[in-house]
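>>> This is the structure alone, sequence omitted:
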């Protein structure tokens, strides 16, 4: 199966967070690719990735970055594909606020969907929901996933209520 979602991160150290996106996509049966693309250290790689992703069949890009976190916005400026930004609380971060604000405060015309700090799982779910608009199998997998979430809450409620 050809990858439909690209998961990129600014550094290999972000993999601990970004793996959550890959894990949920595996669970939902959505093909993805995953790699390191640094906006600051490898700008040519970033430029090429963003420009070539659609031609490879990628439909959504999930971009995680810490610190200045320019990767999601820069990629969004180079492609027509939807980009989901994951702010990562990194070792050089200001409690993650720098990453959140860098990704969240995009200028009009260059949107980046932004999830919570370190919330790569939600980015994976959002990407799968975008894919599901044109893929019945992914739609059904998402419905089953959400039904399972509801089931767990109901079980917890029964346990607490006795």
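That came through, no problem. These numbers come from a predicted model, not from an experiment. Residues are numbered from 1 along each chain as shown.

>>> Please count neighbours and contacts with C-alpha atoms only from this point.
Noted.

>>> just checking, what packs against the lengthiest helix in the chain?
If you go by DSSP state H, the chain has its longest helix at helix 136-161. Here helix 136-161 touches helix 15-28, helix 120-132, going by 3 or more C-alpha pairs under 8 Å, 6 or more residues apart in numbering; DSSP states H and E.

>>> Buried residues, the next helix or strand after the longest one. List them.
Just to be clear, that refers to helix 15-28. Using DSSP states H and E, the helix or strand that follows helix 15-28 in sequence is strand 32-36. Neighbour counts using 16 or more other C-alpha atoms under 10 Å place 32, 34, 36 of strand 32-36 among the buried residues.

>>> pretty sure the first one contacts residue 23?
When you say that, I think you mean residue 32. No: the pair residue 32 / residue 23 is not scored as a contact, 10.4 Å apart, by C-alpha atoms under 8 Å.

>>> and here's the other structure:
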């Protein structure tokens, strides 16, 4: 059973969204990743949300560029948390996707991340934090990962201090 469902609007988004999958994998969070389009395959998107929700999905992560209606389309079809990753894909440098993802009507929220790989990483972290509310073992893994990040910063600072002393 996948706890997190990652849906990309296009297969070409996979290299941008891959860091999301990597972090979920490292944290031991079950997930599936697929492609569906709010515009090209709206019926597939609707069926996918229903199918994955029935199978136990707890969080949806949606990545799309340009008009970026995928996250909103999914949010309209589920009460589960939806996290949106706007993807750079037009002459507007991703601003179109960012604004389309963040501007949702009341009652249909999408937790909107930063553009591209930075957003993909934080989408994984946020999904894991949501799941950790009911999973103490995952909460422990998240805390350990944060300790590791802190230790890496401290170590880098000490090394830099030694190198420039």
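Perfect, thanks for sending it. Since the model is a prediction, treat every value here as computed from it, not as a measurement.

>>> quick check, distance from the longest helix of the first structure to the centre of its chain.
Distance of helix 136-161 of the first structure from its chain centroid, counting by C-alpha atoms, centre = their mean, to the nearest Å, is 22 Å.

>>> And stretch 127-145 of the second structure, by the same measure?
On C-alpha atoms, centre = their mean, the centre of stretch 127-145 of the second structure falls 15 Å from that of its chain.

>>> What are the buried residues along it?
127-128, 131-132, 138-139, 141-142.

>>> For those, work out which two are farthest apart.
Taking C-alpha to C-alpha as the measure, these span a maximum distance of 13.4 Å, between 127 and 141.

>>> if we can go back for a sec, average offset of the longest helix of the first structure relative to the second structure?
Aligned to the second structure and superposed, helix 136-161 of the first structure gives a mean residue distance of 0.8 Å (mean C-alpha distance after the TM-score superposition for the first structure).

>>> follow-up on the earlier one: can you lay out the buried residues of stretch 127-145 of the second structure as CSV showing distance to residue 153 of the second structure?
What follows is these, written out as CSV (distance: C-alpha to C-alpha, whole Å):
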residue, distance to residue 153 of the second structure
127, 24
128, 22
131, 26
132, 24
138, 23
139, 21
141, 19
142, 17
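
>>> Can you tell me which of those is nearest residue 72 of the second structure?
Checking these against residue 72 of the second structure with C-alpha to C-alpha, the nearest one is residue 127 at 16.9 Å.

>>> was I right about that closest one contacting residue 62?
No: with contact defined as C-alpha under 8 Å, residue 127 of the second structure does not count as touching residue 62 (11.6 Å).

>>> now the residue most central in space within the second structure: how far from residue 117 of the second structure?
The C-alpha lying nearest the average C-alpha coordinate of the second structure belongs to residue 123 (C-alpha atoms, centre = their mean; 3.0 Å). Going from residue 123 of the second structure to residue 117 of the second structure by C-alpha to C-alpha, to the nearest Å gives 10 Å.

>>> what's the answer for residue 21 of the second structure, then?
11 Å.

>>> out of the two, which sits in the busier spot?
Each of residue 21 of the second structure and residue 117 has its neighbours counted (other C-alpha atoms under 10 Å); residue 21 has more, 22 against 19.

>>> Identify the spatial nearest neighbour of the more buried one, chain neighbours not counted.
residue 124 (7.3 Å; C-alpha to C-alpha, 6 or more residues apart in numbering).

>>> Also residue 44 of the second structure?
residue 36 (6.6 Å).

>>> give me every residue that touches that neighbour.
7-10, 42, 44-45 (C-alpha atoms under 8 Å, 6 or more residues apart in numbering).

>>> Just send those residues back as a markdown table, with secondary structure and neighbour count too.
Shown next, in a markdown table, are those (DSSP: H, G, I helix; E, B strand; the rest coil; neighbours: other C-alpha atoms under 10 Å):
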| residue | secondary structure | neighbour count |
| --- | --- | --- |
| 7 | strand | 28 |
| 8 | strand | 27 |
| 9 | coil | 25 |
| 10 | coil | 15 |
| 42 | helix | 15 |
| 44 | helix | 14 |
| 45 | helix | 22 |
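
>>> quick one: which of these is nearest residue 160 of the second structure?
Nearest to residue 160 of the second structure among the contacts of residue 36 of the second structure, with distances taken as C-alpha to C-alpha, is residue 8, at 39.7 Å.

>>> residue contacts, that closest one?
Going by C-alpha under 8 Å, 6+ apart, the list of residues near residue 8 of the second structure reads 14, 33-37, 62-64.
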